[in-house]
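Chemist: okay, structure incoming, though there's no sequence with it:
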């Protein structure tokens, strides 16, 4: 366990403050902070919500309306808040079942209930040592560091920086509880296509995740690790997809001839800015020329069926498959499946117990992820470094 000088990690519990990669001593947390992205819950919320998401970037409302139509198609309601309510209830139940007396405080980065409310509610009853679970599994600015920066911002703006500490559960991209839904979804999709008489070589599996700027991707993850092209973000997704396919092929021997690749979706940057590709719909359009007759899209980058899944996959990708004449299946996200909920509580118990890294559950050689992010991890070069919790500065 590598240790940095004291107070290397701001806003942290005493066990995490020195900056170890893994906190291997028990921490008596007072509560769990469920940190979500947030989403609108009516047509009047859509533009204000998108202003929050894009704060500081000077994007006019006219351009925001180009994204707003995704939400307006579903009545202006994102499913993500309802999903987080379900997740909170499921976590409360699983914690109680295991005899862990910890309240779960839920707050969002971009819509009500906000993180500020959750942290203030916790502090008001004396719950000042918090362990955060961010609803994103991988390493990148938008999926990890941005949450950490929001934790720091909230503690500063509420005046609780000297009272409340926030540690963060490690990136859980390869925890068994998270990957369980993808494994079973791909297995069922392959078996379903085979039952329709589709040859294994005519089946394509596309593991889909949110595209991010290439500059963000190459800076994702700890800087003292060579992640390869695409940084930790791409490497983690590739490793999970490869593990899922290896397991499916061991369970369904005919799947040995099924092809797979990692694709991206939901790009939102200007055309001049490089983002990770290929795009899921572009790849689907090419599949007939590859001799494919069926495609299963696996939302490996997503925890639940929120807007990027409902619109970009269930709507746009499904339409692309129909136009290409392909049989189409979109496999499930973890959601509030028992395996996933149990897995989150396992991750909480790691930190309560100070479980040593060698005993932590993970399915790829890249895991387990670090409890404390390393210096400069997941930099956003457009915005620069801001104060962040749960990681060594900057």
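Modeler: Arrived safely, thanks for sending. Worth saying up front: this structure is predicted, and the values here are computed from it rather than measured.
Chemist: only C-alpha atoms from now on, for both contacts and neighbour counts.
Modeler: Noted.
Chemist: now residue 295: closest residue in space that isn't a chain neighbour?
Modeler: Nearest non-adjacent residue to residue 295, counting by Cα to Cα, 6 or more residues apart in numbering: residue 204, 4.7 Å away.
Chemist: the one you found and residue 262 touch, don't they?
Modeler: No: judged on Cα atoms under 8 Å, residue 204 makes no contact with residue 262 at a distance of 11.1 Å.
Chemist: comparison target below:
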């Protein structure tokens, strides 16, 4: 079935999320399997989901992205069906790859809904691909993961316009003094130290987040900003990237800041960790501190995001040069090939809980 481009499908590979209340606990158990997360922490996260009816928006948002990609493929003359698979909830990637094989797909590109380096942002997607192919067995499609894309100019411009729009949502008398605050998902400090090829000095994830923030702020015409973290889930004795967004809001309030624009630079879509950690917890903290709060939108619903996917695909099917504007290297295309090295982004061994 392989076409003249060398590929005959695109697989959008994502994290997954529950779509009804009965799915929430099994989904979270999938996410945290082997991580030693205590049951009481899961109970707290279950309540976050129940606050939204037990439904995560992530699957619906990804289906919207797929529809937009299909439209852009049609406009660009790219004849590739788009499949959808997840790591942690249905449609599971193993089932999707089995369906692809049944449909005659021989070689497909994989677009991950993570723009980043590091274990969770990149290497784990390679592991998902390998696990899915192994589950299908002989005749499983060859799957090639698309590179990290944190600094693609289309995504940067979408974030920049979202920042400008959010600034306009603040009270007019507070806009000039508003502080721009970028957030991304926190990870254990040890995992960040291991992020990237061993020869590249580590900390690839946090360096890319900082670089993406620099790019988006510059594109929005803003000189001063902060980079903070959110969505920590590990035990308190394990160091994670800091400061947390809510703690940082307290610091800003103590300095007399009375307005913030929060940009979730680390997220593609407005899924639960955005609408709970930012639109609920952080916004409530800002209100408590008398800080006006506006949150920039994520780029997934912006047409430029689907156009970016087209460009990333064309790098493979048409030899188009990669468009990158960042100062930090990107990897991620093949696990042990040109863009990734043996031992790249290995996750540190987790301590045994007694």
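Modeler: All right, it came through fine. What you see is a predicted model, and the numbers here were worked out from it, not measured in a lab.
Chemist: look at residue 204 and residue 262 of structure 1 and report which has more neighbours.
Modeler: residue 204 (24 against 21; other Cα atoms under 10 Å).
Chemist: the residue sitting nearest the centre point of structure 2: what's it in contact with?
Modeler: What sits nearest the mean C-alpha location of structure 2, by Cα atoms, centre = their mean, is residue 114, with 3.6 Å. Counting by Cα atoms under 8 Å, 6 or more residues apart in numbering, residue 114 of structure 2 touches 14, 121, 122, 148, 267, 268.
Chemist: counterpart of the second one in structure 1?
Modeler: In this case it means residue 121 of structure 2. Residue 121 of structure 2 maps onto residue 143 in structure 1, with residues paired by TM-score structural alignment.
Chemist: are we agreed that its match is in a helix?
Modeler: Yes: the assignment for residue 143 of structure 1 (DSSP: H, G, I helix; E, B strand; the rest coil) places it in a helix.
Chemist: spit out the contact partners of it.
Modeler: So residue 143 of structure 1 contacts 136, 137 (Cα under 8 Å, 6+ apart).
Chemist: what lines up with residue 76 of structure 1 in structure 2?
Modeler: Checking TM-score structural alignment: residue 76 of structure 1 goes with residue 54.
Chemist: now for the aligned partner of residue 88 of structure 2 in structure 1, how many residues are close by?
Modeler: Matched by TM-score structural alignment, residue 88 of structure 2 corresponds to residue 110 in structure 1. Other residues near residue 110 of structure 1 number 21, with proximity taken as other Cα under 10 Å.
Chemist: all strands for the stretch 51-200 of structure 2, in order.
Modeler: Assigned by DSSP state E, counting those that start in this stretch, the stretch 51-200 of structure 2 shows strands spanning 82-86, 107-112, 142-145, 179-185.
Chemist: so how much does the second one differ from structure 1 once superposed?
Modeler: Here the mean offset of strand 107-112 of structure 2 against structure 1 after fitting is 0.7 Å, by mean Cα distance after the TM-score superposition for structure 1.
Chemist: circling back: of the strands of the stretch 51-200 of structure 2, give the one that comes closest to residue 312 of structure 2.
Modeler: Of all those, strand 107-112 sits nearest to residue 312 of structure 2, with 8.7 Å by Cα to Cα.
Chemist: next, the angle from the longest helix along structure 2 to strand 82-86.
Modeler: Assignment by DSSP state H gives helix 58-76 as the longest helix of structure 2. Angle, helix 58-76 of structure 2 to strand 82-86, by axes from the mean of the first three to the mean of the last three Cα atoms, to 10 degrees: 160 degrees.
Chemist: from residue 283 of structure 1, how far off is the counterpart of residue 214 of structure 2 in structure 1?
Modeler: Counting by TM-score structural alignment, residue 214 of structure 2 lines up with residue 242 in structure 1. Using Cα to Cα, to the nearest Å, residue 242 of structure 1 is found at 18 Å from residue 283 of structure 1.
Chemist: and for residue 231 of structure 1, nearest residue in space, chain neighbours not counted?
Modeler: residue 218 (4.2 Å).
Chemist: correct me, but that neighbour touches residue 235?
Modeler: No: contact criterion Cα under 8 Å: residue 218 of structure 1 and residue 235 do not qualify, at 10.2 Å.
Chemist: all helices for the stretch 251-354 of structure 2, in order.
Modeler: Here the stretch 251-354 of structure 2 has its helices, by DSSP state H, counting those that start in this stretch, at 272-275, 283-288, 303-317.
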